[in-house]
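Asks: Sequence first, then the predicted structure:
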Amino acid sequence: MSRDVAVLGVGMHPWGKWGRPFTRYGVAAARAALADAGLDWRDVGLVVGADTVRGGYPGHVAGAAFAQALGWQGARVASVYAACASGAQALDTARAHILAGLVDTALVVGADAAPKGFFAPAGGDRPDDPDWLRFRVLGATNPTYFGLYARRRMALHGDTPEDFARVKVKNAAAGAANPLARYRTPVTAAQVAASPVVADPLRLLDVCATSDGGAAVVLSSLDFARRRATADPVRIRAVSTVTPVYPRTVPDLPDIATDSALAVAPPEPAAGFRSAVVRAAYEEAGIGPEDLDLAEVYDLSTALELDWYEDLGLCPPGGAVKLLRDGATALGGRIPVNPSGGLSSFGEAVPAQALAQVCELTWQVRGLSGPRQVAGARVGVTANQGLFGHGSSVVVIR
C-alpha cells in the first residue's frame, strides 16, 4: 500500500524581523500555498498548525489560531509542538489523516515571531526540560552547544574554522538568489573570520540568527490530485519522526570535556539519533543516499551542517570536509545541500523551518527555483533536529 500523499501547493512569508503577530505570517503563507494549489480555503478538510510557545495562548493552539484567522469554515483542526521539528510532525499528522481516509485535503502551517537574541527556554523553571538544564546547570546556551559540536569535529576529524567558513560562503551564495531569504548578500571567508567570536571556534557568521517568518504546505490524497488533472504530482514519499533508542537516549549531545582533545568517536557511526531519523526516512521511501539529488538540512551552525552530510550518508564519518572542499554540496555540485540558503540565510522561525524545507524541495523538483535550481532534481530529503527526542526527515519526490 502506497503511503504517498500529493503536495498540491506550497507558500512562504519572507523571513525577517517584522515585529508582527505570528498569525500574520502564517496566514500569508497559507494563502500563497492555497493559491499555488488552486484550492479554495473552504475546500480544506483539515488545518494542522505547528505550535510556537512564544506566541502566547494562540501559539499553543496554532491550528485553531490559523483556522480562525483564515475564517472558520468547519475544517478539522490539530496543533503540534516538537520545537524545531514541529513543522514536519504537523506534516505527518496531516498525512495520517489523508491516508486514513478522513480528509482529502489538508493545510499545514507554521509561523513564528522570534525574540531578538539567543533562544532561552520558555515558561519559567523547568528542571525536567533538557534545554533548561543546559542553560541553568551547564550555562550552555545554544551557541555554546554548537561550539561543542564544532570542537568535537576539529578533534575527531581535523576540521578547521576555515572549513566552517566555507559552509557559510556556500549558503550565503545560495541565499543571495532566494527572494524569500532574510540575508541576501554573498559573504567571503575573510568576512566570516573577521566577525566576532560567539562560542569558540564559532564566530557570529557561523551561527544562524532568529527570525520571523512563515511557511505552509497543502497536501491531498493522490486520487484527489489526479482528479484535478495533476497527472504527475509532487509527492511526500516518507516522513520520519522517530525517537532515540536506548542507550543513546540523549539526542546526539557531544561528549562534554574541559579539553576537546578528549572527544572520542561514537562506537558505531549509525548509532546516533540524527542518522537514525534519516535512516527511517530512507527505509520508508525505499531509497538510499545515492538516489538523492539535493538535501535541505538544519544548519543552526556551519559545523552542524557538516555533521548532517555524514548523518545523511553522503560520505563516511569524517568525510564531510572533503565533500565540501570538492564543491559537491554547492549549487552545481553532485549533491547540493541547502540550495535555499539554509538557516544561515533565513534564521530560525522555529515552527516554520521544517515546512520551509519542504517548500524548497517542492520548488526544486518542479524546476521552479530560478538561479538556485538544481538541474534535474527529482528526489530530495530534509533533515531536522528538535527538542527532547524530536527529530524529522521528509522525502520529497517527483
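Replies: Nice, I can see it. Numbers count the residues shown, from 1 in each chain.
Asks: From now on I want contacts and neighbour counts done on CA atoms only, so please keep to that.
Replies: OK.
Asks: Output the contacting helices and strands for the host helix or strand of residue 362.
Replies: According to DSSP states H and E, residue 362 maps onto helix 353-366. If you count contacts as 3 or more C-alpha pairs under 8 Å, 6 or more residues apart in numbering; DSSP states H and E, helix 353-366 packs onto strand 5-16, helix 86-99, strand 105-113, strand 212-220, strand 234-240, strand 294-297, strand 379-385, strand 391-397.
Asks: also this one, for the comparison:
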Amino acid sequence: MAVCPSFRPERGISYKRYILGLLLRRTTGLVQISDIYSTISTTSAMGSHTTVSPQPHVPSSGVWCPAVTFFHHDTDSLDLASQSKYFAYLSKTGLAGLVILGTNSEAFLLTREERSQLISTARAAVGPDFPLMAGVGAHSTKQTLELAQDAAAAGANYLLVLPPAYFGKATNMNVVKRFFSEVAAKSPLPVVVYNFPGVCNGVDMDSETIAAIARDPASTHANGRSNVVGVKLTCGSVGKITRLAASFAPEDFATFGGQSDFLIGGLAAGSAGCIAAFANVFPKVTARIYALYQKGQIEEAMELQRKAALAESAIKSGIASTKHAVACYSAQLAGIQGAAGNLAPRHPYEEVGEGAKIVIRQVMAEVAEIEKSL
C-alpha cells in the first residue's frame, strides 16, 4: 500500500491510529480525522493510553469551565494529584465540558510536556465520555499544529485556538485568516476560534473575519463539514454573538461568550453558552443560570445572573484573584487539602494581596451559600 506523503505519523500518534488513517484515506479519501479516531485507544506523548468516546462535531451548548492549574510552588511543578481531584469534581457539577490549557490555566507558562500531562490527567479524571477542549495557542502555525497533535493524543475532543499575535502590528486579518485556514485543514480535531484581544497584542477579529474563517473551503473535509466549529468571544461583544448566531445554524457552529456575567444576554442573542473563568469558582451556579434560561424560567435565571455578576466582579482583575476564589470555595468542595498554597499563579507572577482576598470573600459570600445548596 502506497503511503500518502501528506499523512505521516506525528509525535504522540499511535501506530494503530496511523494505519487506520491510511486505510480510510485509501478507501474514502481525505476525511475528518476526529470522526475516525474518537473511539480508539490513543497513545499520548507521555506514552500512556487514553480512551476517548465520540462527541458531537460541534461542542455541546452550555457552560464550559476553563480550569485553573495547581502547582507545587516549592518545586515549580504541576500538582497533578490536586488537579485530578479538581477536574473530577468539576465534571460532576452540571458543566457542558472543561477547557484545559485556556488562559486561566496559565498555558503560556507551561512546557509542552506539562501541557500534555494536564490533558491526559483531565481525561483520566473525568473518564472517556466527558467533553474536553484543549487550548493550543502558540506563536506560529507549526507550533500550534504540534500542540494540536499532542492534545489529540492526550485525549482532547476539541481545540481552542488563539490567533498568532506576538508581532501585533504585522498580524493583520489576512495573516489571521491564512493561519486558521492552515491550522483547520491540518488539525486532527475540530477547531474553536479564540478571540481575546487582551492577550493577543490587541488583535481583535471582527464577526466577518470569524465567519470567513469558518466558511473557508480549505477548512472543509470530505465529510462536507467545516473543521472550524465555533468561537469563544472574550472580547465581550454581544454584537458579534448576534451576527454569528444569525450567520450559522447552531448544529454547524457554536458561539460562546467569554464571560458569564452576560450569559443571559448572550443566550438571548443566540449564543451556545459561555466559556467562563467564573465557572471555576461556582460551577453549579453558572450551570444553573443556563439551565433555568433553557427551561424558560427567565425571571429566576435573571435573579441568579445578577447575583453571580456581582460576585464575579471580585475576580475581574485576573487569574490570581480567580485562583484565590477557587481556593476559598470550589477546591474545598472538591476535597482538596491545602489548596491555597498550590493555587498561587506560577512563577514569576504574584498572588493577590490581603485586601483583595477580603473583598473576594465578602463579595462572594451570598453566591457561595447558593452554590453549597445546589
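Replies: Perfect, thanks for sending it. Note that the coordinates shown come from a computational prediction; the quantities given were computed from them, not determined experimentally.
Asks: TM value for the aligned chains?
Replies: Scored against TM-score structural alignment, normalised by the length of the second structure, the superposed chains reach a TM-score of 0.27; 177 aligned residues with a C-alpha RMSD of 7.0 Å.
Asks: follow-up on the earlier one: of all the helices and strands packed on helix 353-366 of the first structure, which one is nearest residue 193 of the first structure?
Replies: Of all these, it is strand 294-297 that lies closest to residue 193 of the first structure, at 23.3 Å by C-alpha to C-alpha.
Asks: Which elements pack onto that closest one?
Replies: helix 353-366, strand 379-385.
Asks: Which one, of these, ends up nearest to residue 153 of the first structure?
Replies: That would be strand 379-385 among these, by C-alpha to C-alpha, at 18.1 Å.
Asks: That closest one versus helix 353-366: what angle between them?
Replies: Between strand 379-385 of the first structure and helix 353-366, the angle comes out at 170 degrees (axes from the mean of the first three to the mean of the last three C-alpha atoms, to 10 degrees).
Asks: tell me which element residue 309 of the first structure is part of?
Replies: helix 302-311.
Asks: after that helix comes which helix or strand?
Replies: That would be, after helix 302-311 of the first structure and using DSSP H and E, helix 320-325.
Asks: And that following helix, what does it pack against?
Replies: Contacts defined by 3+ C-alpha pairs under 8 Å, 6+ apart place helix 320-325 of the first structure against helix 161-175, helix 302-311.
Asks: Generate TSV for the helices and strands packed on strand 294-297 of the first structure, with mean neighbour count and distance to residue 197 of the first structure as supplementary columns.
Replies: Converted to TSV, those look like this (neighbours: other C-alpha atoms under 10 Å; distance: least, C-alpha to C-alpha, whole Å):
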stretch	mean neighbour count	distance to residue 197 of the first structure
helix 353-366	26	26
strand 379-385	27	24
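Asks: Tell me which of these lies nearest to residue 280 of the first structure.
Replies: strand 379-385 (11.5 Å).
Asks: Please name every helix or strand in contact with the closest one.
Replies: strand 294-297, helix 353-366, strand 391-397.
Asks: Could you figure out how far that strand is turned away from strand 234-240?
Replies: Angle of strand 379-385 of the first structure versus strand 234-240, following the same axes, to 10 degrees, is 40 degrees.
Asks: re earlier: any chance of the helices and strands packed on helix 320-325 of the first structure in JSON lines, with distance to residue 89 of the first structure and mean neighbour count too?
Replies: Formatted as JSON lines, those follow (distance: least, C-alpha to C-alpha, whole Å; neighbours: other C-alpha atoms under 10 Å):
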{"stretch": "helix 161-175", "distance to residue 89 of the first structure": "26", "mean neighbour count": "24"}
{"stretch": "helix 302-311", "distance to residue 89 of the first structure": "20", "mean neighbour count": "24"}
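Asks: so which of those helices comes closest to residue 113 of the first structure?
Replies: Closest among these, using C-alpha to C-alpha: helix 161-175, at 20.7 Å.
Asks: ok so, going back, can you put the helices and strands packed on helix 353-366 of the first structure in JSON lines and add distance to residue 324 of the first structure?
Replies: Formatted as JSON lines, those follow (distance: least, C-alpha to C-alpha, whole Å):
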{"stretch": "strand 5-16", "distance to residue 324 of the first structure": "26"}
{"stretch": "helix 86-99", "distance to residue 324 of the first structure": "27"}
{"stretch": "strand 105-113", "distance to residue 324 of the first structure": "31"}
{"stretch": "strand 212-220", "distance to residue 324 of the first structure": "29"}
{"stretch": "strand 234-240", "distance to residue 324 of the first structure": "26"}
{"stretch": "strand 294-297", "distance to residue 324 of the first structure": "14"}
{"stretch": "strand 379-385", "distance to residue 324 of the first structure": "18"}
{"stretch": "strand 391-397", "distance to residue 324 of the first structure": "22"}
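Asks: Can you add distance to residue 106 of the first structure and give the helices and strands packed on strand 379-385 of the first structure back as JSON lines?
Replies: What follows is these, written out as JSON lines (distance: least, C-alpha to C-alpha, whole Å):
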{"stretch": "strand 294-297", "distance to residue 106 of the first structure": "23"}
{"stretch": "helix 353-366", "distance to residue 106 of the first structure": "14"}
{"stretch": "strand 391-397", "distance to residue 106 of the first structure": "17"}
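Asks: Indicate which one of these is closest to residue 213 of the first structure.
Replies: Evaluated with C-alpha to C-alpha, those place helix 353-366 nearest to residue 213 of the first structure, the distance being 8.9 Å.
Asks: Now do the closest one against strand 105-113: the angle between them, please.
Replies: Using the same axes, to 10 degrees: helix 353-366 of the first structure against strand 105-113 is 120 degrees.
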